[in-house]
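**Student:** Sequence first, then the predicted structure, then my questions.
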Amino acid sequence: MTYTVNCSILLTELPLHERPAAAKAAGFDAVEFWWPFAEAVPADKEIDAFVSAIKNAGVQLSGLNFFAGDMPAGDRGLVSWVGRESEFKANIAVVAAIGERLGTKAFNALYGNRLESSTPEAQDELAVENLVAAAKGIAEIGGTVLLEPVSGTPAYPLKTAADALAVIAKTQEAGVDNVKLLADFYHLAVNGDDVPAVIEQHAKDFGHIQIADNPGRGAPGTGELPLGEWIARSRELGYTGYVGLEYKAPAAEAFTWAIRPIAN
């Protein structure tokens, strides 16, 4: 199984630049991150330090988020945020540059919350425009934009796989083919989606899989989701990519489940 450790939610007891090495020490060869900087366009020295941390750890940066605003304050992306278009588009070049330096191919673009200052129609129109721009920007390095349904944030409009796939269809109509579904089994399950049906219909086209158990968003085996079965079926149906570990657990216990079957 090719797992990748999300170092923005795991190993957070450590400074950010120490987490890739900790993931390597735990036996993993790949990591992924939410946007690890406070701004859409960070200083060169900040980018260099992040890139060095990945390279020095000897791990692959398998995935990186686009800048999503102030996540701790509740922001969930700029893709549909009317008024911050220039900020998102400036971020595309930075994301692509980091991806080129580290061989990263998957880039998660959080859609953004609904805003009282804009209509849903205006936000959705902008979202397609921004996703197309992002797709074209990272196509130059062979990259894929990921679009993700999210739970726990009522203002975030993409709740189900169908919601995200409808947006992806619009990007295809606009002429790009490298925007794919990020199938986070935790978010889909919490939102009441039919995860087995999503897998049966779309697994071969998943851009990425992420997992956490429910309830609690904990490690596999701490809840009730049949994660092992869902992953195995996705593989049978053609998914060949990484499985992102995006759950909450103390560093000392984060990977103890890996010594037993995931479907336990």
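**Tutor:** Everything's here; your move.
**Student:** drop to CA atoms for contacts and neighbour counts, all remaining ones
**Tutor:** OK.
**Student:** Double-check T222 against D213; I have them as touching.
**Tutor:** Yes. Between T222 and D213 a contact is recorded at 6.3 Å, counting by CA atoms under 8 Å.
**Student:** who's more crowded, those two?
**Tutor:** More neighbours surround D213 than the other of T222 and D213, with 24 against 15 (other CA atoms under 10 Å).
**Student:** L225 is in contact with that one, correct?
**Tutor:** Yes. The pair D213 and L225 passes the contact test of CA under 8 Å, sitting 5.8 Å apart.
**Student:** another structure for you, compare them:
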Amino acid sequence: MGFADQRFDVNLSILFTELPLLERPAAAAAAGFTAVELWWPWTDTPTPGQSELDALKKALDDAGTRLVGLNFYAGQLPGPDRGALSVPGEESDRFRANIEVAADFAASTGCTALNALYGNRVEGTDPGTQDALALENLVLAARAADRVGAVLLVEALNRPESPLYPLVSAPAAIEVVDRVNAATGLGNARFLLDIYHLSMNGEDVSGVIAAYADRTGHVQIADNPGRGAPGTGSLPLEQLLDELRAAGYDGWVGLEYKPGDRPSAEAFDWLPAPARAAN
């Protein structure tokens, strides 16, 4: 197998960020990619105007790029917020206001994966209270995702970079996935397996793949150390992706790495051009 046998998409919230948002789909297409994903692009609002939503959809359509993954509103990303759905008060309200907006935008673009970042622990707030709120909001998000034919993704981040984020291991994220599926009966909550975050946590990535490939709804990669392109660090990314394929995962692999001190368009030399266009 190898890199040429995977289905790659480009995360336009970490690559091509030297360009305005509406120019990034065309830049990804010019680099040879047909699929992209995004963190919630409007970090200051969960409910952008319809004209902004329409403009982004037009940019995706004009470029011929398919949106395959989208985050629900998650506060400031990149930044310290790491999500909103478990944060009592205004942030949780903002997440709830975003649920149907994000789901409807996903439906309009054919996007079938919606990622809900859990949110940081809040000093002085009972973790159990936050977890109960998180489950309520994840149930709402799972139902909205199901309405538009999408899966709900739950992601583990890494403790060194996100010390207040409670889901910093694959088992912790899987536990939340199971709670959501038990609460909804829909079975559409899935694990977002981010190889970079797992490696930063010191987890046995091959072991995680063997244990949870069948419950994985999306994969993201970056090398470690440095969160750069494959080949800039020491992770055996090609081997790990082969292990995922052998375990039955045939979904999208999001390129969620930093381009380094070069334009994003030059950060794909590790991937043969024919392997960039996927159906």
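**Tutor:** Structure's in. What do you need? These numbers were taken from a predicted model, which means no experiment stands behind them.
**Student:** What segments of structure 1 are strands?
**Tutor:** For structure 1, applying DSSP state E gives strands covering 3-6, 30-33, 60-65, 106-108, 144-147, 179-184, 208-211, 243-245.
**Student:** can you list the residues that contact the first one?
**Tutor:** Read it as strand 3-6 of structure 1. Under the criterion CA atoms under 8 Å, 6 or more residues apart in numbering, residues 23, 28-34, 62, 242-246 lie in contact with strand 3-6 of structure 1.
**Student:** 10 Å instead, please
**Tutor:** Identification of contacts with strand 3-6 of structure 1 by CA atoms under 10 Å, 6 or more residues apart in numbering yields 11-12, 19-20, 23-24, 28-34, 59-64, 209-210, 241-247, 255.
**Student:** go on, the fifth one?
**Tutor:** Residues lying outside strand 144-147 of structure 1 but in contact with it, judged by CA under 10 Å, 6+ apart, are 63-66, 104-111, 131-132, 134-139, 158, 161, 163-165, 167-168, 177-183, 206-208.
**Student:** Buried ones only from those, please, as a PyMOL command.
**Tutor:** To isolate the buried members of these in PyMOL, using 16 or more other CA atoms under 10 Å:
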select buried, resi 63+64+65+66+104+105+106+107+108+109+110+111+131+132+134+135+136+137+138+139+158+161+164+165+167+168+177+178+179+180+181+182+183+206+207+208
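**Student:** Next one: T222 of structure 1 from L188 of structure 1, what distance?
**Tutor:** Note on T222 of structure 1: its distance to L188 of structure 1, by CA to CA, to the nearest Å, is 17 Å.
**Student:** go on, E32 of structure 1?
**Tutor:** From E32 of structure 1 across to L188 of structure 1, the span is 20 Å (CA to CA).
**Student:** Pick out whichever of the two has more residues nearby.
**Tutor:** E32 (25 against 20).
**Student:** Contact partners for the counterpart of the more buried one in structure 2?
**Tutor:** When structure 2 is aligned by TM-score structural alignment, the residue opposite E32 of structure 1 is E37. Counting by CA under 10 Å, 6+ apart, E37 of structure 2 touches 9-14, 25, 65-71, 111, 113-114, 252, 254-256.
**Student:** 6 Å - rerun?
**Tutor:** E37 of structure 2 is in contact with N11, L67, V68, G69, L70, counting by CA atoms under 6 Å, 6 or more residues apart in numbering.
**Student:** Let's have the residues you listed in TSV, adding distance to L157 of structure 2.
**Tutor:** Output for the contacts of E37 of structure 2, formatted as TSV (distance: CA to CA, whole Å):
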residue	distance to L157 of structure 2
N11	16
L67	22
V68	20
G69	17
L70	17
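**Student:** N158 of structure 2: which of these is nearest?
**Tutor:** If you rank the contacts of E37 of structure 2 by distance to N158 of structure 2 using CA to CA, N11 comes first, at 18.6 Å.
**Student:** Quick check: closest non-adjacent residue to that closest one.
**Tutor:** In this structure, N11 of structure 2 finds its nearest non-sequential neighbour in E37, 4.7 Å apart by CA to CA, 6 or more residues apart in numbering.
**Student:** Then G175 of structure 1?
**Tutor:** Closest residue to G175 of structure 1 apart from its sequence neighbours, by CA to CA, 6+ apart: V132 at 7.9 Å.
**Student:** What lines up with that neighbour in structure 2?
**Tutor:** By TM-score structural alignment, V132 of structure 1 lines up with V139.
**Student:** Look up the closest residue to L167 of structure 2, ignoring the ones flanking it.
**Tutor:** Distance criterion CA to CA, 6+ apart; nearest residue to L167 of structure 2, sequence neighbours excluded, is A156 at 5.0 Å.
**Student:** how about G192 of structure 1, what's its match in structure 2?
**Tutor:** In structure 2, the residue paired with G192 of structure 1 according to TM-score structural alignment is G202.
**Student:** Please name the nearest non-neighbouring residue to L152 of structure 2.
**Tutor:** A189 (4.6 Å).
**Student:** what's the spacing between the one you found and I221 of structure 2?
**Tutor:** For A189 of structure 2 relative to I221 of structure 2 (CA to CA), the value is 20 Å.
**Student:** any idea what D81 of structure 2 aligns with in structure 1?
**Tutor:** When structure 1 is aligned by TM-score structural alignment, the residue opposite D81 of structure 2 is D75.
**Student:** Just confirm that match contacts W81, I think it does.
**Tutor:** No. D75 of structure 1 is not in contact with W81 according to CA atoms under 6 Å; the separation is 10.0 Å.
**Student:** Of these two, which one has the most company?
**Tutor:** Neighbours were counted for D75 of structure 1 and for W81 using other CA under 10 Å; W81 has more, 24 against 16.
**Student:** Give me the angle between the longest helix along structure 1 and strand 179-184.
**Tutor:** Of all the segments of type helix in structure 1, defined by DSSP state H, the longest one is helix 120-139. Interaxial angle of helix 120-139 of structure 1 relative to strand 179-184 (axes from the mean of the first three to the mean of the last three CA atoms, to 10 degrees): 100 degrees.
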